[in-house]
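Participant: sequence plus the predicted model coming up.
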Amino acid sequence: MRKRTVSIPIRTWDRDYGNGIAVINMESEIPGSKEFNYAHRHDYHLFVLQESGISHTEIDFKQYFIDQPTIIYQSPNQVHRALKVKQLSGFIMTMSNENLHADYLKILQMNTPVEPLTLSSKTDLAIIREAFSLCKKLFDRRDDKLYDRQVRDSCNTLVGLFMSQFLKQTKDAEKLSRFEIVHKAFTGLLEQNFVSMKRPADYAAALNISVAYLNECVKNATGLSVSYQIQQRIILEAKRLLYHSDRSVKEVAIELGYDDYPYFSRLFTKVAGVTALTFRRKNHD
């Protein structure tokens, strides 16, 4: 059942866990886990190793049933909820932007979203489990003189292990074409700026290239235009707000930077194939 809410709930950082980083063992009953049944997002990055048990999760309108060792990464923007959890064991790590190494943060932004990834290799599972275990032990050593640095550096190493697993599914950086390199840079910018930057020219200027070249790169890499990808990202956010909050369509339009409500309504219908009100009614029935 959907929980009525003015806007999408945001689980903010729990300062009791430390200065922007937390590492906890995951069991069937995580503190506050009942809140996970309702759609929410975080103001931090979430990294999960599910070693055993069953989880049924919904992330941005897609459902995942996980019953094997799996790693999961969720960005601050993604909306998710737990549909079912049973006898879970593993680890959870949360990190704020400020604690992430700049290179890792850039990689995350350029490759988000990523699907939950089953760890078929026992070696990969073992090293990620060991890294999580070390991070947890260091996280609990609060009296160490270099506590903050120890925790930050070890957890960033774990982030690197996560991303190396996800990047196995993609080409090596040195094998990327110039089109793919530009597309990845565009994707990172889009994820961070879709509310304020709505024109291809905005992204071309930020990347110091022409609009024509940006379109050439994105179309070559994906078969889709820059405008199409901008619109898809905006409408995804609109769908999140329409489904998971009780804001009016006009309020959603304003939140996404559209003062022209009729224009936003036409854009939603064009991209989603139904009107915003029809989408809301259909998904709330």
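Facilitator: Cool, got the structure.
Participant: please count neighbours and contacts with C-alpha atoms only from this point.
Facilitator: Noted.
Participant: for the spatially most central residue of the chain, which non-adjacent residue is closest in space?
Facilitator: If you average the C-alpha coordinates of the chain and look for the closest C-alpha using C-alpha atoms, centre = their mean, you land on S75, 2.5 Å from that point. The shortest distance from S75 to any residue other than its chain neighbours is 5.1 Å, reached at H45 (C-alpha to C-alpha, 6 or more residues apart in numbering).
Participant: hmm, M95 and the one you found touching each other?
Facilitator: Yes. H45 is within contact range of M95, at 5.2 Å (criterion: C-alpha atoms under 8 Å).
Participant: follow-up on the earlier one: so the residue nearest to S75 versus L125, what's the distance?
Facilitator: Spatial separation of H45 from L125 under the definition C-alpha to C-alpha, to the nearest Å is 21 Å.
Participant: out of those two, which sits in the more crowded spot?
Facilitator: Remark: of H45 and L125, H45 carries more neighbours, 21 against 18, as counted by other C-alpha atoms under 10 Å.
Participant: how many other residues sit next to M1?
Facilitator: M1 sits with 7 neighbouring residues when counted by other C-alpha under 10 Å.
Participant: go on, F268?
Facilitator: F268 has 23 neighbouring residues, counting by other C-alpha under 10 Å.
Participant: please apply the same query to G223.
Facilitator: 11.
Participant: related to what we said a few turns ago, now the residue nearest to the centre of the chain: how far from M110?
Facilitator: Summarising the geometry, the distance separating S75 from M110, computed by C-alpha to C-alpha, is 11 Å.
Participant: next: Q232.
Facilitator: The span separating Q232 from M110 equals 16 Å under the rule C-alpha to C-alpha.
Participant: again, but for C135
Facilitator: Computed with C-alpha to C-alpha, the distance linking C135 and M110 is 25 Å.
Participant: the two: which is more packed in?
Facilitator: The residue with more neighbours, out of C135 and M110 and counting by other C-alpha under 10 Å, is C135; that gives 24 against 20.
Participant: want to compare, so here's the second one:
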Amino acid sequence: MIRMMSEKEPIHIRQAHLSVPFVYRTMQEVEERRNQTPDLPHRHDYFTVLVVEEAEGTHQIDFTNYPLRPNTVYFVSPEQIHHVTLMQPTPRGHVVLFRPDFLQNYSIAPAQLYDMDLFFNCDESRPIELTATEMRQLQPFLSAIANEVAESNLQKWEAVGAWLKLFLVQCKRFKAANYLPNKPLDKRKSEIVKQFKNDVEQLFKQFHKVGDYADRQLLTANHLNDVIKAETGTSAKDFIQNRLVLEAKRLARYSELSAKEIAYQLGYEDVAHFSKVFKKAENVAFTEFRTNLPNV
């Protein structure tokens, strides 16, 4: 159920926290909670995996709307803003929530998680669409997680961590089979791209220049740019600016900060420079973008 807002009503982004390291719920359980507390776009400090078996509606992740489709898995990283709108009262599926510290404590290093390319790097957050057969292959992992969470078995959370890792590995295999381009794997280039993406996600407010990221890998700026362009189709400079612009759009939509304050938060001392970067990326001035944002 979505609450309509007037044009003058300020919009605040809710920060959702997870009080425990790991949570499993069915989609139906989540929807029952939503009926008691209306859901609005919100930002998590934890990872979310939404496994849809049957549902109709929309899953908005940042500024992209993805239709909720049967046999589809959606991944949301900490700090992403998302919102689910359901068109049917009884969805079927699974919701898995876990904090970064759960990964560290139970067998999955954060770097290993990002290496799976399932969760957010600013150029990709596309869900994985599966066949009915592939979805059935995920069911044993999800059932095992649900059973472990419900019981009080010895080394319960170690088992949950192991099943979660197997589930994510299987999702990675499906993604590799369905989406990755058919080209020879260059391990070194792959490592450069992964570190660059992770560095940008962590440091985009601090470092705006390709050379800053090249220095972290002991590369020249030209070489880093060549690798990123060849492997992703996007130049390193554009990748950095796309991440900055995404954060600017989030703040424009869900905060009352002025353009100058947003520019400062993103590491720009000159608001005119920030405005130039934004307009080049979006083909619209920042103030115009903000003025034309639709109501929730």
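Facilitator: Good, I have the coordinates. Small disclaimer: the values here were computed from a predicted structure and weren't measured.
Participant: check contacts around the residue nearest to the centre of structure 1.
Facilitator: Under the criterion of C-alpha atoms under 8 Å, 6 or more residues apart in numbering, the contact list for S75 of structure 1 reads H42, Y44, H45, L46, T112, P113.
Participant: which of the residues you listed are conserved in structure 2?
Facilitator: For the contacts of S75 of structure 1, the contacts that persist in structure 2 are H42, Y44, H45, L46, T112, with contact defined as both residues aligned by TM-score structural alignment, their matches' C-alpha atoms under 8 Å.
Participant: could you give the number of residues near whatever residue of structure 2 lines up with the second one?
Facilitator: It refers to Y44 of structure 1. Residue pairing (TM-score structural alignment): Y44 of structure 1 is matched to Y46 of structure 2. Using other C-alpha under 10 Å, Y46 of structure 2 has 21 other residues around it.
Participant: does Y46 of structure 2 touch L97 like I think?
Facilitator: Yes. Taking C-alpha under 8 Å as the contact criterion, Y46 of structure 2 and L97 are neighbours in contact, 6.8 Å apart.
Participant: if we can go back for a sec, same list, the kept ones among the contacts of S75 of structure 1, but as CSV with secondary structure please.
Facilitator: Below are the kept ones among the contacts of S75 of structure 1 laid out as CSV (DSSP: H, G, I helix; E, B strand; the rest coil):
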residue, secondary structure
H42, strand
Y44, coil
H45, strand
L46, strand
T112, coil
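Participant: any chance of those residues in a markdown table, plus distance to S28 of structure 1?
Facilitator: A markdown table is the format used below for the kept ones among the contacts of S75 of structure 1 (distance: C-alpha to C-alpha, whole Å):
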| residue | distance to S28 of structure 1 |
| --- | --- |
| H42 | 20 |
| Y44 | 22 |
| H45 | 21 |
| L46 | 18 |
| T112 | 27 |
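Participant: how about those, which pair is most distant?
Facilitator: Spatial extent of these (C-alpha to C-alpha) is set by the pair H42 and T112 at 14.8 Å.
Participant: of those two, which one has the most company?
Facilitator: Counting neighbours by other C-alpha under 10 Å for H42 of structure 1 and for T112 shows that H42 has the greater number, 20 against 16.
Participant: and that one, how far is that from A204 of structure 1?
Facilitator: As defined by C-alpha to C-alpha, H42 of structure 1 lies at a distance of 30 Å from A204 of structure 1.
Participant: quick check: longest helix of structure 2.
Facilitator: Under DSSP state H, the helix in structure 2 containing the largest number of residues is helix 156-178.
Participant: just tell me what V73 of structure 2 corresponds to in structure 1.
Facilitator: In structure 1, V73 of structure 2 lands on I71 (TM-score structural alignment).
Participant: ok, N283 of structure 2 next?
Facilitator: Alignment note: N283 of structure 2 maps to G273 in structure 1; criterion TM-score structural alignment.
Participant: could you report the neighbour count for its match?
Facilitator: When neighbours are counted by other C-alpha under 10 Å, G273 of structure 1 registers 11.
Participant: the one 10 residues further on now?
Facilitator: When neighbours are counted by other C-alpha under 10 Å, N283 of structure 1 registers 12.
Participant: returning to what we had before: give the contact list for the match of V73 of structure 2.
Facilitator: F47, V48, L49, Q50, P116, L117, T118, L119, F162.
Participant: among those residues, which are in strands?
Facilitator: Counting by DSSP state E, the members of the contacts of I71 of structure 1 that fall within strands are F47, V48, L49, Q50, L117, T118.
Participant: nearest to K250 of structure 1 among those?
Facilitator: Ranking the ones in strands among the contacts of I71 of structure 1 by separation from K250 of structure 1, with C-alpha to C-alpha as the measure, puts F47 on top at 34.5 Å.
Participant: do I have it right that that closest one meets L108?
Facilitator: No. Contact criterion C-alpha under 8 Å: F47 of structure 1 and L108 do not qualify, at 11.6 Å.
Participant: so which residues of structure 2 form strands?
Facilitator: Applying DSSP E to structure 2 gives strands spanning 14-16, 22-26, 42-44, 47-54, 57-61, 64-68, 72-76, 81-86, 92-98, 128-129.
Participant: dump those strands into a markdown table; add distance to L166 of structure 2 as well.
Facilitator: Output for the strands of structure 2, formatted as a markdown table (distance: least, C-alpha to C-alpha, whole Å):
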| stretch | distance to L166 of structure 2 |
| --- | --- |
| strand 14-16 | 27 |
| strand 22-26 | 16 |
| strand 42-44 | 24 |
| strand 47-54 | 14 |
| strand 57-61 | 25 |
| strand 64-68 | 24 |
| strand 72-76 | 15 |
| strand 81-86 | 25 |
| strand 92-98 | 14 |
| strand 128-129 | 16 |
